[in-house]
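Peer 1: got a sequence here, can you model it:
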Amino acid sequence: MSTDPWGRVDDDGTVYVRTAEGERAVGSWQAGEPAEALAYFHRKFEELATQVELLEQRVRGTDLHPAQAEASIVKLREAVATANAVGDLDSLLERLAALTDLVAKRREEVKAAREHARAAAREVKERIVAEAERIAEHTTHWKTGGERLRQLVDEWKAAERIDRATEAALWKRLSAARTAFAKRRKVYFAGLDEQREGIKAEKERIVAEAEALASSTDWGNTAAAYRELMRRWKAAGRATREAEDELWARFKAAQDQFFQARSAVFAERDASLRENAEAKEQLLAEAEKILPVSDARAARAQLRGILERWEAIGPVPRDARDRLEGGLRRVDEAVRKAEEAEWQRSNPEARARAQTTVNQLRKSIEQLEQRLAKARAAGRAKDVADAEEALAARRSWLAEAERTLAEFS
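Peer 2: Predicted coordinates:
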């Protein structure tokens, strides 16, 4: 008979292991010496010890999910308890018991972290709902309001889920806010359509008066009447684009008919108007020096002075009028565009919206990166794919938002 601290081989070749509960037969050995039998069953023990050590490393060195860890511990504990091996099996069970305590602690930590994440997600979703309700109740910037509501829905989807009842209640409020915004916008544009119908009716009256004056030969009074009609036209506001284009074409046709007839009568006087044309040629050259516009305000002031002198010069021959007026209009259009660009760059509300968009997207990306890291650590392939797809979209939106913000610099 051969023995060692953890087992022995009986005379009949039966191999026993010693545990705190006593001896237990683990096999028999008939092929050789007892020392060989013990060596064989020691190797079986070493294999189990290696498995325990690997599990310890996974539990202590990684973020192995508690449920997976507990399942592994239970499986390995059963293997140790019934192992056909010779060695300090009790020490392996003690190590597994220590791991069980550690995993229980880890489970509590995971539970606390999950509760914290849900509380944070609830705060995020409550903020989203509150902002959506403010937009629905107060905003009159329909385009930006609609865009912001779509962004809030994306932020909602990107946020962590919370308990079902709270999630459903908050989503119901968010949906109600979107519906209320859509109804207010619809009412606004319905009123706008009604207003445009009134503008169309007013401009139809203006056009009728203009067409009635088209054949007049009372040059002075009729020209003054057309100026008054133009003032009323501008003061009336804008109808729909289709109605505006059609009515303006009729108004201009009537006006052109009158002024063309007057020009024909005054053709004999064109010679005396050549001096005016030369003076306006000089003014046009002076105006063109404003371009390209580097200072919109200074350019407008300079052009205003030129326009005052232009008007003071008086009429020019018909064959020069369109070219001169067109040249001055091109300068005025360039100055106007420069003013619009300057206004866009200096508009604090637009800049603030652009900055808010960038901030929100950065925050959304940070949250998604956290979700992606958790999904990768937990080995959730679908969640990883979803998070990566969402991140790619947010990063693309952020790049565009940052370019928009840079335009305000």
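
Peer 1: all contacts plus neighbour counts: C-alpha atoms, from now on.
Peer 2: Noted.

Peer 1: I figured Ala35 was touching Ser2, is that so?
Peer 2: Yes - with contact defined as Cα atoms under 8 Å, Ala35 reaches Ser2; the gap is 6.7 Å.

Peer 1: which parts of the stretch 101-250 of the chain are helices?
Peer 2: 142-158, 164-213, 219-236, 241-265 (DSSP state H, counting those that start in this stretch).

Peer 1: ugh, typo on my part, it should be the stretch 301-409 of the chain
Peer 2: 318-346, 348-378, 381-406.

Peer 1: now render the ones you listed as JSON lines, adding distance to Tyr188.
Peer 2: As requested, the helices of the stretch 301-409 of the chain are exported to JSON lines (distance: least, Cα to Cα, whole Å):
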{"stretch": "helix 318-346", "distance to Tyr188": "25"}
{"stretch": "helix 348-378", "distance to Tyr188": "22"}
{"stretch": "helix 381-406", "distance to Tyr188": "29"}
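
Peer 1: let's compare: structure for the following, please.
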Amino acid sequence: MTHQPQSDDQQTPAVSEETASAAAPTPTPAAVKPSPAARPRRSAAPVAPAPAVPPTPVEEAAAFARVSEDGHVVLIDGEEEVAVGQVPEATQEEALAYFVRKYDDVRAQMALAEQRIAAGAPSSELGKAVGQIRTAVDERHMVGDLAALRTRLAALETLLSDYRAAEQEARQAAQAEQLAAREAIVAEAEQYAQTPAERMPWKQASARMAELFDEWKAAQKAGPRLGKSVEDGLWKRFRGARTAFDKTRRAHFSQLDAKSAEAKQVKERLIARAEELSTSTDWGVTAGKYRDLMDEWKRAPRASRKDDDALWARFRAAQDVFFAARKAQNAEIDREFGENLKVKEQILADGQKLLPFTDVKAGRRALNELRGRWEEAGKVPRGDIRRMEDGFRKLEDALKQAEQEHWQRTNPETKARTNSALSQLEETIAGLEADLEKAKAAGDQKAIARAQEALDARLQWKQALEASASQLR
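Peer 2: This next block holds a predicted model:
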């Protein structure tokens, strides 16, 4: 069979001698285990430039070929001879060099495949490239050491197999990580969806649910694809959690709005009543009504914070109108009663001069005169009422105390009881004095001591009774 040379645009580019340096070493399987982070998700890796492969010297390749004078080239592959083609109108050396370049092209493709494995290119693309190399080697349209080429190709195929296994392992690990991340997002969303409305931190939860949706989209975009059934199942759960959360939130805030509207109506009615009372001049009664309104306000339901603050400001303003008017009225009254206060302060000063009351009759007359002046003086400012009343009450208490003491001194029954006790005590003392003399005459020291002790006690008692009797006279 005659193999005609291909046109330039159909040939695999040959590696020039100027760029060749040294043959690329064959990587070992352990050197090409892919890193999950190093490879793109599924996009095709950019095609790297062909590595520099030194051309095979024609004189070395001549050991694996025979070339006829008419340009027919035969490959010597071990014990086999294979006609690889003819290069018409070329010297034997040129014909041989043509098919040697094809051999070098395959070596360059192998080196490129090894380089792309080391760079982490997708195994699907690498498998196609290695398959094309395998076809070229099997067809043997080249001249060179085919045995060495097959050995290197076998190593490359083993390397690719290990690479595919490592890539699969990395892909599974990345998918497991992606699944865990998605599961965590779904679980957190479901936790919010299952939280009762009354215990939900709505502001924080709403912000977090929005963040979870962003995290879902980012994970879906960046991470490896999960199986369709897994993706659909997780999305269904996540979408269901978000829907349940939104439904609960709408129902919750709708209920709050209804309660707020009801609270506003209740407090609007309280404000209306407060505004009606604001112009009243019945100070005591109206102040009591305002206290009742305040109690009702505290028991009323709360509206939204903004509405409640505005309602309270109106309610407080109505009260302020009334209490400001009452304060102004009291201030005017206090100014009118200021002179009365001066008079009563002088009355209290005059009463202090009567203390202590030694003559209860004269004291009673003087205090009655002061009371008359007190009544005539009239009212004093509200802030001084208690102080003035307490001051006059002290004068009255002092007179009552003096009268009580005078009665005790002049009570006939008390005087009679005192005189009778003195008489009995004097008789007892006389008996004790006689007992003491007898003990002394007998020289009985114990009897003397007992008699003297009893006598001394009675003498002290007698002294106290005599002092009390002198006060009763």
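
Peer 1: same list (the helices of the stretch 101-250 of the first structure) but as a markdown table, adding mean neighbour count and distance to Pro348 of the first structure.
Peer 2: Converted to a markdown table, the helices of the stretch 101-250 of the first structure look like this (neighbours: other Cα atoms under 10 Å; distance: least, Cα to Cα, whole Å):
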| stretch | mean neighbour count | distance to Pro348 of the first structure |
| --- | --- | --- |
| helix 142-158 | 17 | 15 |
| helix 164-213 | 16 | 24 |
| helix 219-236 | 15 | 29 |
| helix 241-265 | 16 | 30 |
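
Peer 1: out of these, flag the one nearest Lys382 of the first structure.
Peer 2: Closest of these to Lys382 of the first structure is helix 142-158, at 14.9 Å (criterion: Cα to Cα).

Peer 1: the closest one against the second structure, how far on average?
Peer 2: Compared with the second structure after the fit, helix 142-158 of the first structure shows a mean deviation of 2.0 Å (mean Cα distance after the TM-score superposition for the first structure).

Peer 1: determine which of the helices of the stretch 301-409 of the first structure approaches Val103 of the first structure most closely.
Peer 2: Checking these against Val103 of the first structure by Cα to Cα gives helix 348-378 as the closest, at 15.6 Å.

Peer 1: what is the corresponding segment of the second structure for that closest one?
Peer 2: Under TM-score structural alignment, helix 348-378 of the first structure corresponds to no residues of the second structure.

Peer 1: next, the buried residues of that helix.
Peer 2: 350-351, 354-355, 357-358, 361-362, 364-365, 367-369, 371-372, 375-376 (16 or more other Cα atoms under 10 Å).

Peer 1: cool, and stretch 140-154 of the second structure?
Peer 2: 140-146, 149, 152-153.

Peer 1: narrow these to those in helices?
Peer 2: The helices, defined by DSSP state H, take in 146, 149, 152-153 from those.

Peer 1: may I see the buried residues of stretch 464-473 of the second structure?
Peer 2: Those buried within stretch 464-473 of the second structure under the rule 16+ other Cα under 10 Å are 469, 472.

Peer 1: which residues does that stretch contact?
Peer 2: 408-411, 415, 418-419, 421-422 (Cα atoms under 8 Å, 6 or more residues apart in numbering).

Peer 1: same question for stretch 59-68 of the second structure.
Peer 2: In contact with stretch 59-68 of the second structure (Cα under 8 Å, 6+ apart) are residues 73-77, 92, 95-96, 100, 143-145.

Peer 1: try it again with 10 Å
Peer 2: With Cα atoms under 10 Å, 6 or more residues apart in numbering as the test, stretch 59-68 of the second structure has contacts from 72-78, 81-87, 91-93, 95-97, 99-100, 103, 142-146.

Peer 1: which of the residues you listed fall in helices?
Peer 2: Using DSSP H, 92-93, 95-97, 99-100, 103, 146 are the members of the contacts of stretch 59-68 of the second structure that sit in helices.

Peer 1: now, of the residues you listed, which are buried?
Peer 2: So, by 16+ other Cα under 10 Å, the buried ones in those are 92, 95-97, 99-100, 103, 146.

Peer 1: looking at the residues you listed, which is nearest Gly383 of the second structure?
Peer 2: For these, the closest approach to Gly383 of the second structure (Cα to Cα) belongs to Tyr103, at 120.1 Å.

Peer 1: trace that closest one over to the first structure, please.
Peer 2: Alignment note (TM-score structural alignment): Tyr103 of the second structure maps to Phe45 of the first structure.

Peer 1: right, and that match touches Gly87 too?
Peer 2: Yes - here Phe45 of the first structure reaches Gly87: they are 5.7 Å apart, a contact under Cα atoms under 10 Å.

Peer 1: alright, I will stop here.
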